[in-house]
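Student: Pasting a predicted model and its sequence here:
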Amino acid sequence: MGIFKIEGGLPLQGEVQPQGAKNEALQVLSAVLLTPEKVTINNIPDIIDVNKLIQLLGNLGVKIQKNTPNSYTFQADEVNLQYLETEAFKKEGGSLRGSIMIVGPLLSRFGKGYIPKPGGDKIGRRRLDTHFEGFIQLGAKFRYRREDHFYGVESKGRLKGTYMLLDEASVTGTANIVMAAVLAKGVTTVYNAACEPYLQQLCKMLVAMGAKITGIGSNLLTIEGVECLNGCVHTILPDMIEIGSWIGLAAMTRGEITIKNVSWENLGVIPSTFRKLGITLERRGDDIYIPAHTNGYEVKTDIDGSILTIADAPWPGFTPDLLSIVLVVATQAKGDVLIHQKMFESRLFFVDKLIDMGAKIMLCDPHRAVVMGHDFKSQLKATIMTSPDIRAGISLLIAALTAKGTSTIQNIDQIDRGYERIDERLRALGANIVRM
């Protein structure tokens, strides 16, 4: 596996274009299985997780044409369902968390969908119950082989629309259920549905393909099943998680960065959350301009003067994928912040490395950490680190870019799973980073 060597302490400066959204890509790429017609998807991020899913689609028999580095045309007119029962599929599907997203489309169109226990980040338990309970309510039969952790759902004939109240507002669970319901017979109503922008994008793409979906953007979706879907052209939104990462990088390195074409209307509370940390953001058209914070940034307390608490919540709340970035940015703020990671019980364990670098962090329990900012009066110290997951990896990279000395980050495949050519783009902004 590769490593990054980073010489910290250099302010970043320039313009950066955010990549396409990873979480949207995994959903809309799976949706190409719903039609035998051609589907063109633009702004696909060139990252490990997305490329693995494209390879998986190809092994399933989907015809794939690469138009540009970030645009592909897919045609699923000769899908090889036998591949789902091969050892190669078990290995390939098990290495990718996003492989779960193919089950809904396969079940809906072909009457069966299988998946090995998906891999991905080691950030705590990630339930699949919402997905499969939704499929069962649509009329599918569920089976699970414990000996090889292999899941399956099957249906004789078309799925049947129904009313369901999801036990949690799971983004991937909602997406999978919606993709299963669009070809079902009758009307499906999904209450407590996720309503993130990327789920909205999936629904809009399905509507362009001929699906009948109402309530897009709310937590109550109504899907009227249709006989078949057509092809379409779809463009993926910029990645809000990467946009938040660039904001954090600019503030921590006290650099001056413009993030281009961010789709402001789909950022939700992300800009206001960073402003609570004292970070200055300017909206310039559809760009975000972050000036150099030469005097640092000061945390805003609550109205009653109590410590600022930043917690994750379902959309339109703050996304859990940015809590790791907020935490590392808070290490150099003026003031204290309580970070409350509600969803995953292992996501905050990377703070040990930040503490080794000199950050003042008190880990209260697996879900909460108090960060006491240095106000740039004490620079973090370089060290050797290992990236445990995508978001912790980029947070450690941000810390290394502001630290004194040369840091080494191992297991950078984790970072490459979610960030496109991150080292090249950082060097274009003036960072001293080498991939080895």
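Tutor: Received, thanks. Numbers count the residues shown, from 1 in each chain.

Student: all contacts plus neighbour counts: C-alpha atoms, from now on.
Tutor: Will do.

Student: From residue 201, how far out is residue 54?
Tutor: Between residue 54 and residue 201 the computed distance is 19 Å (C-alpha to C-alpha, to the nearest Å).

Student: These two: which has the busier surroundings?
Tutor: residue 201 (22 against 19; other C-alpha atoms under 10 Å).

Student: does the more buried one sit in a helix or strand, and which one?
Tutor: helix 197-208 (DSSP states H and E).

Student: Against that first model, consider the following:
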Amino acid sequence: MASFEVIGGNKLKGDIYPQGAKNEALQILCAVLLTSEPVVISNVPDIRDVNKLIELLQDMGVKVERNAPDTYTFQADDINLEYLNSDQFVEQGRAIRGSVMIVGPLLARFGKAKMPKPGGDKIGRRRLDTHFIGLEKLGAKFNYDTPDAFYSATAEKLHGTYMLLDEASVTGTANILMAAALAEGTTTIYNAACEPYIQQLSRMLNRMGAKVSGIGSNLLVIEGVEKLGGTEHRMLPDMIEIGSFIGMAAMTGSEITIKDCQIPELGLIPDTFQRLGIKMEFRGDDIFIPEQDNYVVDTYIDGSILNISDHTWPGLTPDLLSVALVTATQAKGTVLIHQKMFESRLFFVDKLIDMGAQIILCDPHRATIIGLNKQIPLRGIRMASPDIRAGVALLIAALSAEGTSIIDNVEQIDRGYQNIDGRLNAIGAQIRRI
């Protein structure tokens, strides 16, 4: 198990480039199973979860060629469905939650799929009902083996239908969308997720020959086609990493430029950090964060305390609440963070309290942060990363803290952030992997 030794208190300066979007990559990689023709994907992040999924696809029979550090060609013209019965597949599938999105493409193209109950972050219950109910409405039949926690599904032929999703699940929408692309007839998905990741997947499918309309809305209409072809696709920059760098710059009082951000795709992310008092300038497609001695939290018009909460897109993504929370600890003012979607995601605040942050954990979903206005720096401690996003929030805290911090279990951070220690050290951080 690796750890980071972080010497805090250093100001950072320079340019930093965000990686390709992790959450988009997991969907796009599964979509290569929909065609026997080559699919070229670029701006692929070199992170643990993505690399594990690429390994899984390879072991299933997908031909994978790495054309450049961030560009791959995939060709799924000889899939070995028997591999789904192997112990190795069970182990691989359970290692990453995104692997559940192979089910829709396999059902659509081959009429059968299997999937162990996937793992991922320990941030609370993350049910898969939306995936399975949607695929069942298209004509699939599911069986769940409780002792082995293993799902199997079959479908002689998928048929388009109308469905109203019980939740706007991003991965659920992606799974159903991919299956519907090869279903017979028209599928209408209401209350569909409309995150940029889903928009990117929809546009990629259309380039492959699918007929998806309503892109960018919560009402998707998919006219099924008999066959899909190859295409080329480039990932968006990772919006979660961009938000993390904004918070990091403010916490450490640094001047950095985040390059090639695709600003129109960031939604409320810049607005949210601006409400925390962080100044930023949009320079073309770059975001410049000037050095700030302090940043003052906004209030509502009536003077009441700012409430930052997550919501389905175009609301604020839940993946950035951990970063917003840690950033608020050194702001001037008080913030209520309301994490609605996952009941275990705020439990990492005990580490921040040990570092000297003024936080009241109201309940599993809400925390009140009383900003220290950089008058009392956080102090370095030893801690462990519980999940990807909390892990990077703790790394930001350690970078701003006085003294040395040790962060254990940094494999969690590696799951979502590419060479984060090397890239931050290049602009002045002192992080040593041990």
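Tutor: Nice, thanks for sending it over. Keep in mind that what you see is a predicted model, and the values were worked out from it rather than measured.

Student: if we can go back for a sec, which helices and strands sit right next to the next helix or strand after the helix holding residue 201 of structure 1?
Tutor: Using DSSP H and E, the helix or strand that follows helix 197-208 of structure 1 towards the C-terminus is strand 212-214. When contacts are defined as 3 or more C-alpha pairs under 8 Å, 6 or more residues apart in numbering; DSSP states H and E, strand 212-214 of structure 1 sits against strand 220-224.

Student: Once you drop chain neighbours, what's closest to residue 79 of structure 2?
Tutor: residue 61 (4.6 Å; C-alpha to C-alpha, 6 or more residues apart in numbering).

Student: And residue 361 of structure 1, what's its match in structure 2?
Tutor: If you follow residue 361 of structure 1 across to structure 2 using TM-score structural alignment, you land on residue 359.

Student: Does that match touch residue 349 like I think?
Tutor: Yes - the pair residue 359 of structure 2 / residue 349 is scored as a contact, 7.4 Å apart, by C-alpha atoms under 8 Å.

Student: Could I get the full set of helices for the stretch 51-200 of structure 1?
Tutor: 87-94, 103-110, 129-137, 171-181, 197-208 (DSSP state H, counting those that start in this stretch).

Student: Compute the inter-axis angle for the longest one and strand 220-224.
Tutor: When you say that, I think you mean helix 197-208 of structure 1. Relative orientation of helix 197-208 of structure 1 versus strand 220-224 (axes from the mean of the first three to the mean of the last three C-alpha atoms, to 10 degrees): 20 degrees.

Student: Which stretch of structure 2 lines up against helix 197-208 of structure 1?
Tutor: Using TM-score structural alignment, helix 197-208 of structure 1 pairs with 196-207 in structure 2.

Student: Would you map the strands across the stretch 201-350 of structure 2?
Tutor: Secondary structure of the stretch 201-350 of structure 2 by DSSP state E, counting those that start in this stretch: the strands cover 211-213, 219-223, 231-234, 255-258, 281-283, 286-289, 306-309, 334-338.

Student: Report how many residues lie close to the counterpart of residue 325 of structure 2 in structure 1.
Tutor: Correspondence of residue 325 of structure 2 to structure 1, assessed by TM-score structural alignment: residue 327. Other residues near residue 327 of structure 1 number 26, with proximity taken as other C-alpha under 10 Å.

Student: Contacts only, for the closest residue to residue 327 of structure 1 other than its chain neighbours.
Tutor: Leaving out its chain neighbours, the residue that sits closest to residue 327 of structure 1 by C-alpha to C-alpha, 6+ apart is residue 339, at 6.7 Å. Contacts for residue 339 of structure 1 (C-alpha atoms under 8 Å, 6 or more residues apart in numbering) come out as 309, 310, 311, 323, 327, 368, 369, 370, 371.

Student: List buried residues within those residues.
Tutor: With burial judged by 16 or more other C-alpha atoms under 10 Å, the buried subset of the contacts of residue 339 of structure 1 is 310, 311, 323, 327, 368, 369, 370, 371.

Student: Taking the residues you listed, tell me the two that lie furthest apart.
Tutor: 311 and 371 (13.4 Å; C-alpha to C-alpha).

Student: What are the neighbouring residues in contact with residue 232 of structure 1?
Tutor: Applying C-alpha under 8 Å, 6+ apart, the residues contacting residue 232 of structure 1 are 38, 39, 40, 205, 208, 209.

Student: Could you export those residues as CSV, including neighbour count and distance to residue 215 of structure 1?
Tutor: Listed next are the contacts of residue 232 of structure 1 as CSV, based on neighbours: other C-alpha atoms under 10 Å; distance: C-alpha to C-alpha, whole Å:
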residue, neighbour count, distance to residue 215 of structure 1
38, 18, 27
39, 24, 24
40, 20, 25
205, 22, 14
208, 16, 15
209, 22, 17
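
Student: ok, of the residues you listed, which one's closest to residue 167 of structure 1?
Tutor: Comparing those against residue 167 of structure 1 with C-alpha to C-alpha places residue 205 closest, at 25.5 Å.

Student: residues contacting the closest one?
Tutor: Neighbouring residues of residue 205 of structure 1 by C-alpha under 8 Å, 6+ apart: 28, 232, 234.

Student: Pick the one among these closest to residue 385 of structure 1.
Tutor: For the contacts of residue 205 of structure 1, the nearest to residue 385 of structure 1 is residue 28 (34.1 Å; C-alpha to C-alpha).
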